[in-house]
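Asks: attaching a predicted model along with its sequence, questions to come.
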Amino acid sequence: MINKPTIDEYNTYFSKYVDLVPEGDIFETLQQQNNETINLLKNLSETQGLYKYAPNKWSIKEVIGHLSDTERILSFTLLCIARGEAMSLHIYDKDAYIKNADFNRQSVKELLEDFSVVRQSTLQFIKTLTSEDLERKGTALGSEVTARALVFILAGHELHHFKILKEAYIGAEDFPL
């Protein structure tokens, strides 16, 4: 079992993600939340996938793409730190990634399949990590962070967006039916 990280294992900015992760088996949480996100979105029409709850917000398709991109980046960062990388890993510009990816041209189904595959890859990698791997610290996301904290940041990031998808998007009064 992977214990929740302590506040000294990550920048306090990421508390907004780590604090969302429930107590219990993080591996089960990651699997369950992926299933919940896919179940929430799998029956959306392409029109619904293009919905934005405000003009300056991402579409649902862009949010799904962002989840996949961020999972890839955090998983890569997790790999680097777990393996003892000494170099500082950069912070990415999420808005540039959204702009350049053009997620709106992909189907909801394709985006969800990609997200599921990325999560399965992340889960498979996490299974291989030892306690020593998880305790390693590196510099990423603008500060020192442990590999263990990255696992929880990753889970909390999806929980954060799941809540937004459920409430601000699908729960919006003007959401297309």
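Replies: Perfect, I can see it now.

Asks: going by C-alpha atoms from here, please, whenever you check contacts or count neighbours.
Replies: Noted.

Asks: now do the strands in this protein.
Replies: 137-140, 143-146 (DSSP state E).

Asks: what comes into contact with the last one?
Replies: When contacts are taken as C-alpha atoms under 8 Å, 6 or more residues apart in numbering, the neighbours of strand 143-146 outside the stretch itself are 9-11, 81, 134-139.

Asks: what about versus this one:
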Amino acid sequence: MENSMLQRPTENEYPDYYQPYIQLVPNGEIVEILQDNLLEVVNLFKGLSEEAANHSYAPGKWSVKEVLGHIIDTERIMTYRLLRVSRGDQTPLAGFNETDYVEAAQTHNLSMEAILEDFKATRNAAITLIQNIPAGVWANIGNANGMEITTRAIAYIIVGHEMHHRKIVEERYLNR
């Protein structure tokens, strides 16, 4: 595999606000981490009742379904950015308002099973894209949300963003 042991991005490859996500990513093969995390997410969410899935830990906070929907939307957007930057596209990519996306998704109207199927499809698309990115383009620089970012950094952000939110669900929603 061309991308084995993809190097961790350096701090000059992404905006500072992504640092907490990138720090969460363990050392190792990025595709294996994505595959392992896919199973962990499915195992965490699949046993939840609809009542538990519609629960939020505090007023004004997203429900469990909304958190998973947010992970999916963000992963889709980041995978698109990964595609564009890896292909050398220099077109500036717009940012997005996560709150607006969560509201528009209306995940409360979906079953947990449907949301998990969406997550699996989204994650598998990210995995196959990352597996097939040529080795020589991981340092490509693009512009997203007005900031420079590399292909490599986007791949790590995809992993770390999901890990960040999964940890919040475990600690604040499921008291683990």
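Replies: Ah, there it is. Nothing here was measured: the structure is a model prediction, and the numbers come from that model.

Asks: any idea what the TM-score is?
Replies: The TM-score (TM-score structural alignment, normalised by the length of the second structure) is 0.95; 172 aligned residues with a C-alpha RMSD of 1.0 Å.

Asks: what residue of the second structure matches up with Ala140 of the first structure?
Replies: When the second structure is aligned by TM-score structural alignment, the residue opposite Ala140 of the first structure is Ala144.

Asks: right, and that match touches Gly95 too?
Replies: Yes: with contacts counted by C-alpha atoms under 8 Å, Ala144 of the second structure reaches Gly95, the gap being 6.5 Å.

Asks: higher neighbour count, those two?
Replies: Neighbours were counted for Ala144 of the second structure and for Gly95 using other C-alpha atoms under 10 Å; Ala144 has more, 20 against 11.

Asks: for the closest residue to that one other than its chain neighbours, list the residues it contacts.
Replies: Counting by C-alpha to C-alpha, 6 or more residues apart in numbering, Leu93 is the residue found nearest to Ala144 of the second structure once chain neighbours are left out, at 4.5 Å. Leu93 of the second structure makes contact with 81, 143-146 under the criterion C-alpha under 8 Å, 6+ apart.

Asks: just the buried residues of these.
Replies: 81, 143-144 (16 or more other C-alpha atoms under 10 Å).

Asks: out of the residues you listed, who's nearest Ala52 of the second structure?
Replies: Arg81 (32.7 Å; C-alpha to C-alpha).

Asks: the closest one -> the first structure?
Replies: Arg81 of the second structure maps onto Thr77 in the first structure, by TM-score structural alignment.

Asks: let me know the distance separating its match from Lys61 of the first structure.
Replies: 24 Å (C-alpha to C-alpha, to the nearest Å).

Asks: in stretch 55-66 of the first structure, what counts as buried?
Replies: Under the neighbour-count criterion of 16+ other C-alpha under 10 Å, stretch 55-66 of the first structure has 58-66 buried.

Asks: distance to Leu41 of the first structure added to those residues, as CSV?
Replies: CSV is the format used below for the buried residues of stretch 55-66 of the first structure (distance: C-alpha to C-alpha, whole Å):
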residue, distance to Leu41 of the first structure
Trp58, 15
Ser59, 13
Ile60, 9
Lys61, 10
Glu62, 13
Val63, 11
Ile64, 9
Gly65, 13
His66, 14
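
Asks: what about the residues you listed, which are in helices?
Replies: Among the buried residues of stretch 55-66 of the first structure, the residues falling in helices (DSSP state H) are 60-66.

Asks: thought Ser111 of the second structure was touching Glu50?
Replies: Yes: between Ser111 of the second structure and Glu50 a contact is recorded at 7.2 Å, counting by C-alpha under 8 Å.
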